[in-house]
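*Asks:* got a predicted structure here, sequence first:
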Amino acid sequence: MTGITTAVANGITRTFSWRGRATRSEYWFYVLFCWAVVLGLAFTFSAFESGVAASIGGVSIMLVWFSLFSAMIRRLHDTGRSGAWALIVLLPFIGGFWLFLLMTEPAQPHPNRFGHLAHPVDATADRPSPK
């Protein structure tokens, strides 16, 4: 499992990269971080009445959402799906729920067309040790 600091560091450094894979823990820790940042920015910049401050806040929030979108694409890659699956959110009523379910699926346990598994699963972990 990826720790929160590693997940946030990976998310930030890979903001403009749609290649590769992101584990479930990496994705969800980064989602929590991004929501906290967006709420903080919205709260901070809503206090200003000038158009410049609102513009800076809006651009900052858009950058955070772009970063979150790239993490979502890498998470879809981890499940073996194309990033185009993110467009499923455009389906009325069920799209957002369906995308949420896709984000919670386990990773493919082997290398796929998007890269190697970030944290390989030990195939012998479920077997009892020999006596």
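*Replies:* Nice, thanks for sending it over.
*Asks:* only C-alpha atoms for contact and neighbour calcs from this point on.
*Replies:* OK.
*Asks:* so which strand or helix has residue 60?
*Replies:* Assigned by DSSP states H and E, residue 60 belongs to helix 51-78.
*Asks:* what helices and strands are in contact with that helix?
*Replies:* With contacts defined as 3 or more CA pairs under 8 Å, 6 or more residues apart in numbering; DSSP states H and E, helix 51-78 has these neighbours: helix 4-13, helix 24-46, helix 95-104.
*Asks:* grab the nearest non-local neighbour of residue 88.
*Replies:* Nearest residue to residue 88, sequence neighbours excluded (CA to CA, 6 or more residues apart in numbering): residue 95, at 5.2 Å.
*Asks:* residue 85 is in contact with the one you found, correct?
*Replies:* No - counting by CA atoms under 8 Å, residue 95 does not reach residue 85; the two are 10.2 Å apart.
*Asks:* in a markdown table: the helices and strands packed on helix 51-78, plus distance to residue 119 and mean neighbour count.
*Replies:* Formatted as a markdown table, the helices and strands packed on helix 51-78 follow (distance: least, CA to CA, whole Å; neighbours: other CA atoms under 10 Å):
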| stretch | distance to residue 119 | mean neighbour count |
| --- | --- | --- |
| helix 4-13 | 13 | 17 |
| helix 24-46 | 11 | 17 |
| helix 95-104 | 16 | 15 |
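*Asks:* name the nearest residue to residue 114, sequence neighbours excluded.
*Replies:* Nearest non-adjacent residue to residue 114, counting by CA to CA, 6+ apart: residue 20, 5.3 Å away.
*Asks:* ok, now which ones touch residue 114?
*Replies:* Shown in contact with residue 114 (CA atoms under 8 Å, 6 or more residues apart in numbering): 19, 20, 21, 77, 78, 80.
*Asks:* am I right that the last one is in contact with residue 112?
*Replies:* Yes - taking CA under 8 Å as the definition, residue 80 is a contact partner of residue 112 at 6.5 Å.
*Asks:* tell me which of these two has more neighbours.
*Replies:* Neighbours per residue (other CA atoms under 10 Å) separate residue 80 from residue 112, with residue 80 holding more: 19 against 16.
*Asks:* Throw the helices and strands packed on helix 51-78 into TSV and include distance to residue 59, thanks.
*Replies:* Output for the helices and strands packed on helix 51-78, formatted as TSV (distance: least, CA to CA, whole Å):
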stretch	distance to residue 59
helix 4-13	16
helix 24-46	10
helix 95-104	24
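*Asks:* relative to residue 35, how far out is the residue nearest to residue 53 when sequence neighbours are not counted?
*Replies:* Excluding the flanking residues, the one nearest residue 53 by CA to CA, 6+ apart is residue 45, at 6.3 Å. Per CA to CA, to the nearest Å, residue 45 is found 15 Å from residue 35.
*Asks:* ok, structure two:
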Amino acid sequence: MSSTTHSRISQKTYVKATLFLWTLRFTLGIGIFLNAPQRLRLVIIFALASIVLFLYQIPFFIRRCHDIGRSGNWAWLLMVPFANVYVHAVLLFRAGEPKANRYGMRPIDEGSEFTTPLVVSILVMVGVSALFGSSFRNKLQGTTPQPRTFDLAQVSLQGRLKQNPCDAQTAYDLIQSYVRSRHYQDAIVLEKTFHSGCKKAVIQLKWAAYESALRLQNYDLASTMIDQLIHQYPKDADYYNWRGLLYEKLKQWEKAAADYEQVLRLKPKIISVPLNLVDAYRLLDQPCKARDVHRRYGETYPDMLKDTGFVELSQKLEQDCTTRSPS
């Protein structure tokens, strides 16, 4: 594109330039949308790039205005809501003046007129695809992003925790931020660092680290974490429940049943665990034990006897137990 704005460009050249630059800005917008929660610096960079592209397009606006016999001051209308739609439509669809006007001769469509925008478009689109391709795949597949992120809230929390390493509330806020942004390894490291340097035990941090290990499918680490908690707090039913859920994921039903039994010994009136225990015994092909657990559950919560699903399961368990029992 010529550096001057006192000449004209044809309708065809303007349409080509507009389509390519709009495509670039749309691509940048997609990149920002996919990465805004995690890559703030890239968002800022590409927002600035979008502004640069708009400024780069202004000479096209002015010279196209000249082609239809209008002053370049029309370009200011592109910044006015609603008016910009009309101006864009005029510049895109109105044919240029067929003869020379005060702004110059009628332009000739030449390939060199659009060489620079075309090259810029291709280079930027390739760069955007390379930068955002992996992020888009992660969103489609639900995988864990590997690169470190640039979250200002996380940076602020990290700074506060560095000043006061044993601030439980800040540590909790930060570990929740890590979990939300799928930085599970960071969550695990934070919990370990906090509890190795601070005397206080924060159960919420332990749960977040345990959950992060599960999300990473690092079941050995999750098992180690929960074993340590049970060793440290042998009378806390929640930890046995957590380990029972872990054993369910590993399809180790006998171990899951043993932990659920321990939960009920420590907390006989807990609501959800009896049903988990019933499922474990059924998968172990022990319908009589499943029936007994189900009965105790009904005795603890008599209102359940009015539930149709509960009654149907009770009948099914009774039938299975009778069928499997020796005559």
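*Replies:* Thanks, I have the structure now. From a predicted model like this one, the values you see are computed outputs, not experimental measurements.
*Asks:* care to give me the TM-score?
*Replies:* For this chain pair, the superposition-based TM-score is 0.67 by TM-score structural alignment, normalised by the length of structure 1; 106 aligned residues with a CA RMSD of 2.4 Å.
*Asks:* if we can go back for a sec, nearest to residue 117 of structure 1 among the helices and strands packed on helix 51-78 of structure 1 would be which one?
*Replies:* Comparing the helices and strands packed on helix 51-78 of structure 1 by their distance to residue 117 of structure 1 (CA to CA), the top pick is helix 24-46, with 11.5 Å.
*Asks:* in structure 2, what range does that closest one match?
*Replies:* Helix 24-46 of structure 1 lines up with residues 11-33 of structure 2 when matched by TM-score structural alignment.
*Asks:* average offset between that stretch and structure 1?
*Replies:* Compared with structure 1 after fitting, stretch 11-33 of structure 2 deviates on average by 1.2 Å (mean CA distance after the TM-score superposition for structure 1).
*Asks:* stretch 41-51 of structure 2 against structure 1, how far on average?
*Replies:* Mean deviation for stretch 41-51 of structure 2: 0.9 Å (mean CA distance after the TM-score superposition for structure 1).
*Asks:* return the distance of that stretch from the chain's centre.
*Replies:* Centroid separation for stretch 41-51 of structure 2 versus its chain: 20 Å, with CA atoms, centre = their mean, to the nearest Å.
*Asks:* enumerate the positions of that stretch that are buried.
*Replies:* If you call a residue buried by 16 or more other CA atoms under 10 Å, then stretch 41-51 of structure 2 has these buried ones: 42, 43, 46, 47, 49, 50.
*Asks:* map the third one across to structure 1 for me.
*Replies:* Looking back up the chat, that one is residue 46 of structure 2. With TM-score structural alignment defining the correspondence, residue 46 of structure 2 maps onto residue 57 in structure 1.
*Asks:* check contacts around its match.
*Replies:* Here residue 57 of structure 1 is in contact with 41, 42, 45 (criterion: CA under 8 Å, 6+ apart).
*Asks:* ok, residue 66 of structure 2 next?
*Replies:* 6, 7, 8, 9, 72, 103.
*Asks:* what's the spacing between the residue nearest to residue 114 of structure 1 and residue 11 of structure 1?
*Replies:* Taking CA to CA, one finds residue 20 of structure 1 at 12 Å from residue 11 of structure 1.
*Asks:* tell me where the stretch 101-250 of structure 2 has helices.
*Replies:* 115-141, 152-163, 168-180, 184-197, 203-215, 219-232, 237-249 (DSSP state H, counting those that start in this stretch).
*Asks:* how close does the equivalent of residue 119 of structure 1 over in structure 2 get to residue 97 of structure 2?
*Replies:* Matched by TM-score structural alignment, residue 119 of structure 1 corresponds to residue 108 in structure 2. Separation of residue 108 of structure 2 from residue 97 of structure 2 (CA to CA) stands at 12 Å.
*Asks:* which residue of the two possesses the greater neighbour count?
*Replies:* Neighbours per residue (other CA under 10 Å) separate residue 108 of structure 2 from residue 97, with residue 97 holding more: 15 against 12.
*Asks:* so which strand or helix has the more buried one?
*Replies:* Going by DSSP H and E, residue 97 of structure 2 is not in any helix or strand.
*Asks:* the residue lying closest to it once chain neighbours are set aside: neighbour count?
*Replies:* The shortest distance from residue 97 of structure 2 to any non-neighbouring residue, by CA to CA, 6+ apart, is to residue 68 (5.4 Å). Close neighbours of residue 68 of structure 2, defined as other CA under 10 Å, add up to 21.
*Asks:* again, but for the one 3 residues further on
*Replies:* The tally of other residues near residue 71 of structure 2 (other CA under 10 Å) stands at 15.
*Asks:* return the residue of structure 1 aligned against it.
*Replies:* By TM-score structural alignment, residue 71 of structure 2 lines up with residue 82.
*Asks:* that match contacts residue 72, correct?
*Replies:* No - under the criterion of CA under 8 Å, residue 82 of structure 1 is not in contact with residue 72, lying 10.7 Å apart.
*Asks:* how close does the closest residue to residue 78 of structure 2 other than its chain neighbours get to residue 65 of structure 2?
*Replies:* Leaving out its chain neighbours, the residue that sits closest to residue 78 of structure 2 by CA to CA, 6+ apart is residue 84, at 4.1 Å. In this structure, residue 84 of structure 2 and residue 65 of structure 2 are 13 Å apart, going by CA to CA.
*Asks:* for residue 71 of structure 2, same thing?
*Replies:* 6 Å.
*Asks:* same deal with residue 59 of structure 2?
*Replies:* Going from residue 59 of structure 2 to residue 65 of structure 2 by CA to CA gives 10 Å.
*Asks:* looking at those two, which is more packed in?
*Replies:* A direct count of neighbours by other CA under 10 Å for residue 59 of structure 2 and residue 65 places residue 65 higher, at 25 against 22.
*Asks:* pretty sure the more buried one contacts residue 72?
*Replies:* Yes - here residue 65 of structure 2 reaches residue 72: they are 5.7 Å apart, a contact under CA under 8 Å.
*Asks:* how about residue 291 of structure 2, what does it touch?
*Replies:* Taking CA under 8 Å, 6+ apart, one finds 278, 314, 317, 318, 321 in contact with residue 291 of structure 2.
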